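Participant: I'll drop the sequence and a predicted model, then ask my questions.
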Amino acid sequence: MASKDILKRSQALLSGFLVMFLLIFSSCDKLIDLLEGGDDEEENAIIEIPYSPTSWEVSYKGQTVSVEFTASEDWRIVIDEYTSSWISVSPTEGSAGDYTLDISVSANETSEQRNGFVTIYSGDERVDIYVTQYGFETVLDIPDSQTSWNISNAETALKVNLLVNTDWSVEIDAASASWISVDPSKGTAGEYTLDIYVSANDTGEMRHGMLTVVSGNERREIYINQKGKTFQPEGEGPDDMPIEEWK
């Protein structure tokens, strides 16, 4: 009977030593992990952009900008629906390493400024790259010396130089349309020479005409002042020339 009690006490004592050994071993293992940096918690992903801006301003013409970055883990690009209609990115994903991101911005054909962004995700880390693009700026240029004309009553052809960067057209006011015409009267972006034809003024009154070149929100007026025909008093002109043809 005594031997059985001794055996039970020995087993209990052995179990106690075993539990203590396991606790000490576990504590040492945790201590080693702590000293070495540990692996109980996962390291956060890192995205670094040390040399490139994360905010860009581009003209209405469009542009491709490059962003250099480093990712410590797999990464991907996310673009919201509005931004993706005018911004594209290459590449769009990758593994850990150094990369150059090409962000292509299309031309802005409206007069409104627009703002967008693309996001680099890696694990729980994110970096936003912002893009601001200015609205379309219409160029409509006519030399000042060709925007106002004073001409005689004779039939006359005028030439006007035009420079535009988008579609354009010419409007002639109703009072002038009967005696002024222009060719070409519309076009796309480019350089043009407008031929403006003015018919003879057979009246004795000066007349005033106006043409307007329209491109986008820009307008330039061209004014034409044409003298009236001068009639000689009866008996003072040549006998063989009708009075209405004298000047």
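Facilitator: Okay, I see it. Residues are numbered from 1 along each chain as shown.

Participant: When you work out contacts or count neighbours from here on, use the C-alpha atoms and nothing else.
Facilitator: OK.

Participant: Next one: Y197 from E137, what distance?
Facilitator: 31 Å (CA to CA, to the nearest Å).

Participant: What residues of stretch 209-217 count as buried?
Facilitator: 209-216 (16 or more other CA atoms under 10 Å).

Participant: how about these, which pair is most distant?
Facilitator: The distance between the two most remote of these (CA to CA) is 22.9 Å, for G209 and G216.

Participant: quick one: S15 is in a strand?
Facilitator: No - counting by DSSP: H, G, I helix; E, B strand; the rest coil, S15 is not part of a strand but helix.

Participant: Next up, a structure to set beside the first:
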Amino acid sequence: MMKHFIFIFSCLFFWSCGSGGEEEPIPPAPDEKPVINIPSTDPLPVIEQKGGKASLSFTTNTAWTATVNAASARSASWVSVLPESGGAGSHTLTVTTTENDTFDERNATVVLKAGAASKSFTISQKQKNALTVSSNKIEVKAAGGKAVIEVKANVLYEYEIEKEAQSWITHTATRGLATSVLEFSVSENQNTDKREGKITIRDEEFTEVVTVYQEGSKPAVILTQNEYTVGSQGENIKVELRSNVDYEIKLPDVDWISETATRALSSNTHYFTIKPNGTHDARMAEISFLNKENGIEEKVKVTQKQKDDIVVTQNEYHIAAAGGTIDVKVSANVDYTVTVGEDWIKQVTTRGLATGTLRFSIAENKDDDARSGKIAIKGAGISRTVTVKQSAGKETDGGIDDMPTQPW
């Protein structure tokens, strides 16, 4: 009986010692806020044109997920992130991209979420056949920080901070030989408005421009260019932006602007097709980038030039020998000049550009022969010609006196 008791006691002892297994992740206490920490010393991933991998470390106190931002759905074919989820603790994300065979730098935004906490970072991949600088874009928080540019060059080069940004961007250090690292200090942006500054790096032949975008103290959608002017023949325009919030695009209610689906399109770059303008009037429309949650609306203004033309209502005038005046009605949306090819045609008045009337006086024709003259109206590579035909000064009536005299 004693042996059976000892055996049962031993089993219970070992079961109690071994039943714990591996410790389960301890979820945050109910009153502990979910937190995501990314070391400030880690640079944002920049991947070479041939593709590859980049890593980013972070810690969190609860379960998390990593996804490509909804605005960058079209980026999914060239960028992936692993792992896509995990528990509390320290983790390293691996971002993998395919080769970029386009001539545009492309970007994607990866979003980390842990409960109500959320952080995002931008993956940049250089374009084909570049590159002398690590990236042409640097984003800095409103609190300020460092802007680091890696320059690969085997020639002497210089840098220049544009005048408007010299008060808040300053050079602090240069390190390295074959590969140099230019380090700039970006001061805190105390205004609520976004700002940007350009740093130009050049030698005798090549020029690279790096734009530093600094957020304001509120959510913002930052457009690199707000106005585009397009010729009447139409073209494609490229709109680049930086956003720290989700956004949607609202096209104007016109049939001559459409968004272009492009394989190289990134989450921060959009292309739009502007159709040719076959009318004689310029036209304008606006493309909106909206974040309804924060009441943000940024607009790109597209102005398209008109089809230039000069129109005359009548190309030929017949005037009696006694002379007189003619009125040439002209409709034009360009500046033009008037040239008269004959001294017996004189311009009397000229008015305006839109719809105007050009008046000419025609001198008496005292010659026995009819005559013809030209009026040329030219502007913006367009030429129109008006012909003036005047009867002979001496009209014949077909009588005996008009018959030629023959010698007998």
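Facilitator: Yep, it's here. Small disclaimer: the values here were computed from a predicted structure and weren't measured.

Participant: Which parts of the second structure are helices?
Facilitator: 2-18 (DSSP state H).

Participant: Quick one: residues contacting I249 of the second structure.
Facilitator: 287-290 (CA atoms under 8 Å, 6 or more residues apart in numbering).

Participant: Can you find the partner of it in the first structure?
Facilitator: With TM-score structural alignment as the criterion, I249 of the second structure has no equivalent in the first structure.

Participant: Let me know the distance separating I249 of the second structure from V68 of the second structure.
Facilitator: 18 Å.

Participant: counterpart of stretch 145-165 of the second structure in the first structure, which residues?
Facilitator: So stretch 145-165 of the second structure sits over no part of the first structure, by TM-score structural alignment.

Participant: before we move on, the earlier item: of Y197 and E137 of the first structure, which one has the most company?
Facilitator: E137 (19 against 16; other CA atoms under 10 Å).

Participant: shouldn't that one be in contact with S111?
Facilitator: Yes - between E137 of the first structure and S111 a contact is recorded at 6.6 Å, counting by CA atoms under 8 Å.

Participant: Now do the contacts for the closest residue to T188 of the first structure other than its chain neighbours.
Facilitator: Excluding the flanking residues, the one nearest T188 of the first structure by CA to CA, 6 or more residues apart in numbering is D167, at 4.1 Å. Taking CA under 8 Å, 6+ apart, we find D167 of the first structure in contact with 186-189, 215-216.

Participant: Repeat that for T229 of the second structure.
Facilitator: Per CA under 8 Å, 6+ apart, neighbours of T229 of the second structure: 302-305.

Participant: swap in N37 of the second structure?
Facilitator: Counted by CA under 8 Å, 6+ apart, N37 of the second structure has contacts 58-60.

Participant: and of those, the nearest to T313 of the second structure?
Facilitator: F58 (74.7 Å).

Participant: Which one of the buried residues of stretch 209-217 of the first structure is nearest to E236 of the first structure?
Facilitator: Nearest to E236 of the first structure among those, with distances taken as CA to CA, is G209, at 32.3 Å.

Participant: what's the counterpart of the closest one in the second structure?
Facilitator: In the second structure, G209 of the first structure lands on G373 (TM-score structural alignment).

Participant: Once you drop chain neighbours, what's closest to its match?
Facilitator: Once chain neighbours are set aside, the closest to G373 of the second structure by CA to CA, 6+ apart is V388, at 5.2 Å.

Participant: what residue of the first structure matches up with that neighbour?
Facilitator: Checking TM-score structural alignment: V388 of the second structure goes with I224.
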